[in-house]
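> Structure for the following, please:
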Amino acid sequence: MVPLPGVLGSVAPVHVAPMAGGPSTPTLVAAAARVGSFAQLAAGYTTPEALAAEIAAVRRTGAGAFGVNLFVPNPVPIGDAEYDRYRGLLAHEPGAAAVPKREDDDAWDAKVALLLADPVPVVSFTFGLPDAATVRAFRQRGTLTVQSVTDPDEARAAEERGVDALIVQGVSAGGHSAVLDPARALADRPLPELVQAVAAATALPVVAAGGIGSRDDVAAALAAGASATAVGTVVLRTDEAGTSDTHRDALVDPAFDDTVLTRAFTGRPARALVNDFVRRHPDAPLGYPALHHLTRPIRSAAAAAHDPQRLHLWAGRAWRAARTGPVADALATLLP
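Model (predicted):
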């Protein structure tokens, strides 16, 4: 096991993963930090101004070290004809709109500039690899950098860019896969086995993530060579998380009895509870972020109607372990 550097080496071995779209509130991040854990704000889908406000909110709590997770631009192009075909398939869905094809980079340059001008302790990257110059710039500001990877090849590529640590995400993780090439089939291998493979391929410290729902899961990842673990789904129902009531309820609804990797909502593989929308679109095309923008009106209408059958119910395979109450209590049950 390679020790984690800096502030990451002085926190508990169970971190809270960044979850874009609402769950990763400043309150959640601060509450985790107060009990000696580590958590990150999720900058994905937020504006730079909103991100700056969230950073300020965490700092006002005086809670300690925290991080920010960025979506690195790594678009998955979709042709006009295929986009129009899928848009046509969705036309009958409540809330559907004739959204023109839209590609963007999630305000990458502005968010990087913000974090270089006003540094936070840790910045992590997902979806793509930042260039080496960006990594060096963060290091010069005293910011630790962490890259999400899903296999040894990605880990080696991240090491070449100069990052300080890796988040090794297994296929059981809820929400979007961090895979760099979304067209690549994800190997369904146990997380400890994946950790061992990545640890053997690089000299960087590893944080293991994906499907962790128990103290035994944490212990297995650490025994495999991880320096820490990260959990997401298990804290979605905690008091401090910004998860919607519809999503919270679905995690304990016996009608939802499985998860699957789906492209139906965003054009990028993401693990969600199986609902009617997922079932209707098993062969959704790749196309990110265009399909994310296309389905947003449908998802917004579903959220307003409290309809779980058309909502993106991100969940990892350990979703039944999601706990209510303070996040501090949820984390305490996982510590080895």
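> CA only for contacts and neighbour counts going forward, please
Fine.
> Give me the number of neighbouring residues for Ala250.
Residues contacting Ala250 under the criterion other CA atoms under 10 Å number 20.
> OK, contacts around it?
By CA atoms under 8 Å, 6 or more residues apart in numbering, Ala250 lies in contact with Phe256, Pro308, Leu313.
> Can you tell me which of those residues lies closest to Ala178?
Ala178 lies nearest to Leu313 out of those, by CA to CA, at 17.4 Å.
> Would you mind confirming that Glu154 makes contact with Leu180?
Yes - Glu154 is within contact range of Leu180, at 7.4 Å (criterion: CA atoms under 8 Å).
> circling back to that earlier point, make TSV from the contacts of Ala250 and add neighbour count and secondary structure to it.
Shown next, in TSV, are those (neighbours: other CA atoms under 10 Å; DSSP: H, G, I helix; E, B strand; the rest coil):
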residue	neighbour count	secondary structure
Phe256	15	coil
Pro308	21	coil
Leu313	25	coil
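> Out of those residues, flag the one nearest to Thr61.
Distances from Thr61 to those, taken as CA to CA, are shortest for Leu313 (30.1 Å).
> Helices of the stretch 51-200 of the chain, residue ranges please.
80-89, 108-117, 132-140, 152-161, 191-201 (DSSP state H, counting those that start in this stretch).
> got a list of contacts for the second one?
Outside of helix 108-117, the residues within contact range by CA under 8 Å, 6+ apart are Pro48, Ala52, Leu70, Phe71, Val72, Pro73, Ala137, Phe138, Arg141.
> May I see the buried residues of that helix?
Buried positions in helix 108-117, judged by neighbour count with 16 or more other CA atoms under 10 Å: Trp108, Lys111, Val112, Leu114, Leu115, Leu116.
> chain center to it, what's the gap?
Distance of helix 108-117 from the chain centroid (CA atoms, centre = their mean, to the nearest Å) equals 19 Å.
> tell me the angle of that helix relative to helix 132-140?
30 degrees (axes from the mean of the first three to the mean of the last three CA atoms, to 10 degrees).
> go on, the last one?
Computed with the same axes, to 10 degrees, the direction of helix 191-201 lies at 90 degrees from that of helix 132-140.
> okay, the contacts of Ala250 in a markdown table with distance to Ala199 next?
A markdown table is the format used below for these (distance: CA to CA, whole Å):
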| residue | distance to Ala199 |
| --- | --- |
| Phe256 | 35 |
| Pro308 | 39 |
| Leu313 | 32 |
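> Sequence B follows; please return its structure for comparison with A:
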Amino acid sequence: MNLQQLLGIDLPIIQAPMAGVQGPALAIAVSNAGGLGSLPCAMLAPDALRRELAAIRANTEKPFNVNFFAHEQPVADAGREAAWRAALAPYHREFGIDAATIPEGPGRLPFSHEAADLLDEFRPPVVSFHFGLPAPDLLQRVRAMGAKVLASATTVDEALWLSERGVDAVIAQGLEAGGHRGIFLSDDLTTQVGTFALVPQIVARVRVPVIAAGGIADADGVAAALALGAAGVQLGTAYMLCPEATTSALHRTALTSDAARHTALTNLFTGRPARGIVNRLMRELGPIGPAPEFPLATAAIAPLRARAEQAGSGDFSPLWAGQNVSGCRAVPAAELTRALMPDRR
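The predicted model follows:
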């Protein structure tokens, strides 16, 4: 069974879920164009998630994907939090922010029984996970809905782990990919390799379809991934200038500037490594710094980001982007989706 048959889609194109730069409109457009639109859910409260799922159901009859994080909630470490706030203290002073008034909070929640209860109302055709998989009882609830399960792997070992637990397809996330690394069996970033090195290695070891992700920006990249054995591709950065995306004006400007040629993996914004355009915070603290464990780093950064953005600066914003922004175009998502197919240019 190929990917289109597995997921009920016309094109082997998946729009990557991108929290913070999209809502349901982008997912709807991609699904209606024949690809698989995706909705990022990790930052949505239950009421917001219900509204966005209702919007998708009201505007497409095609398959769509809902994406959740599967991380374990960390135990707060007072010493690590104090070190983090000390590193940010000069910036808090610069913007007149009283750090003592900043609450601590998780920012992003893993998939839960509450989320599963809500999904039961909508029965999404596809559910995907980042940072591994949820507990077996939760995963069984997803399967009982009839959903196909996708999950990200950044190494062959992770792909094998996912395959052993019965995922329907593996997303091979190469080092080039923007946003959060899906790494979950290790914290060692030296294990991370490029997409076109990773895909054929995973294809050779698992029996489920493999979806290539990272650095693919156009029809030639799609063709190359398929030639290496991928059953389909997942793209995120390419969609960020589409009118259906909610990418901020600051972020859009950065994506179209020379600065987008320099990205790095950083843990400064959330506590987990994620690829974004290098900005002032990353240059001055170093991209990998003393941030608390994911997702606890977000609290102390949030007011800095807000103040800087109010002043028209992205110096403290997570400007997520992959290593290849050449496919970013301000065109409707449906047009971009169709143009990604090698035989449809």
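> circling back: out of the helices of the stretch 51-200 of structure 1, which is closest to Thr295 of structure 1?
helix 80-89 (8.7 Å).
> what comes up buried for the closest one?
Tyr83, Asp84, Tyr86, Arg87.
> what do you get for stretch 12-28 of structure 1?
In stretch 12-28 of structure 1, counting by 16+ other CA under 10 Å, buried: 12-20, 22-28.
> same question, stretch 233-250 of structure 2
Using 16+ other CA under 10 Å as the burial criterion, the residues of stretch 233-250 of structure 2 that qualify are 233-242, 244-248.
> Where in structure 1 does it fall?
Mapped onto structure 1 using TM-score structural alignment, stretch 233-250 of structure 2 spans residues 229-246.
> now that stretch, how far from the chain's geometric center?
Relative to its chain's centre, stretch 229-246 of structure 1 lies at 12 Å (CA atoms, centre = their mean).
> now stretch 75-85 of structure 2
26 Å.
> which stretches of structure 1 form strands?
Ranges of strands within structure 1 are 14-16, 40-42, 67-71, 122-126, 144-149, 165-169, 175-176, 206-209, 228-231, 259-262, 270-273, based on DSSP state E.
> which one of the ones you listed lies closest to Leu251 of structure 1?
From these, taking CA to CA, the stretch that ends up closest is strand 270-273, at 8.1 Å.
> Measure the mean distance from that closest one to structure 2 post-superposition.
Overlaying structure 2 shows strand 270-273 of structure 1 at a mean distance of 0.4 Å from the equivalent residues (mean CA distance after the TM-score superposition for structure 1).
> Outside of that strand itself, list whatever touches it.
By CA under 8 Å, 6+ apart, the residues outside strand 270-273 of structure 1 that reach it are 172-177, 256-263, 312-316.
> of the residues you listed, buried ones?
For the contacts of strand 270-273 of structure 1, a neighbour count by 16+ other CA under 10 Å gives the buried set as 172-177, 259-263, 312-316.
> doesn't Pro282 make contact with Ala264 of structure 1?
Yes - Ala264 of structure 1 sits in contact with Pro282 when judged by CA under 8 Å, with a separation of 7.0 Å.
> Comparing the two, which residue is more hemmed in?
Higher neighbour count among Ala264 of structure 1 and Pro282: Ala264, with 25 against 13, using other CA under 10 Å.
> Now check the more buried one against structure 2: what is it aligned to?
Using TM-score structural alignment, Ala264 of structure 1 lines up with Leu268 in structure 2.
> And stretch 138-155 of structure 2, how far out from the chain middle?
The answer for stretch 138-155 of structure 2 is 16 Å, by CA atoms, centre = their mean.
> Over in structure 1, find the residue span that stretch aligns onto.
Under TM-score structural alignment, the match for stretch 138-155 of structure 2 is residues 134-151.
> Ok, stretch 308-322 of structure 2 next?
Per TM-score structural alignment, the counterpart of stretch 308-322 of structure 2 in structure 1 is residues 302-316.
> show me the contacts for the nearest residue to Cys328 of structure 2 once chain neighbours are set aside.
Nearest residue to Cys328 of structure 2, sequence neighbours excluded (CA to CA, 6 or more residues apart in numbering): Ala238, at 4.3 Å. By CA under 8 Å, 6+ apart, the contact list for Ala238 of structure 2 reads Ala217, Val325, Ser326, Gly327, Cys328, Arg329.
> Any chance of those residues in CSV with distance to Leu296 of structure 2 as columns?
Formatted as CSV, the contacts of Ala238 of structure 2 follow (distance: CA to CA, whole Å):
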residue, distance to Leu296 of structure 2
Ala217, 32
Val325, 29
Ser326, 33
Gly327, 33
Cys328, 31
Arg329, 34
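> tell me how far stretch 3-22 of structure 2 is from the chain's mean position?
Centre-to-centre, stretch 3-22 of structure 2 and its host chain are 12 Å apart (CA atoms, centre = their mean).
> residues in contact with that stretch?
Residues contacting stretch 3-22 of structure 2 (CA under 8 Å, 6+ apart): 27, 30-31, 34-43, 62-63, 66-67, 125-126, 148, 179, 209, 231-236, 239-240, 244-248, 337, 340-341.
> can you check stretch 125-133 of structure 1 too?
Residues contacting stretch 125-133 of structure 1 (CA under 8 Å, 6+ apart): 69-74, 145-149, 158, 161-162, 177-180.
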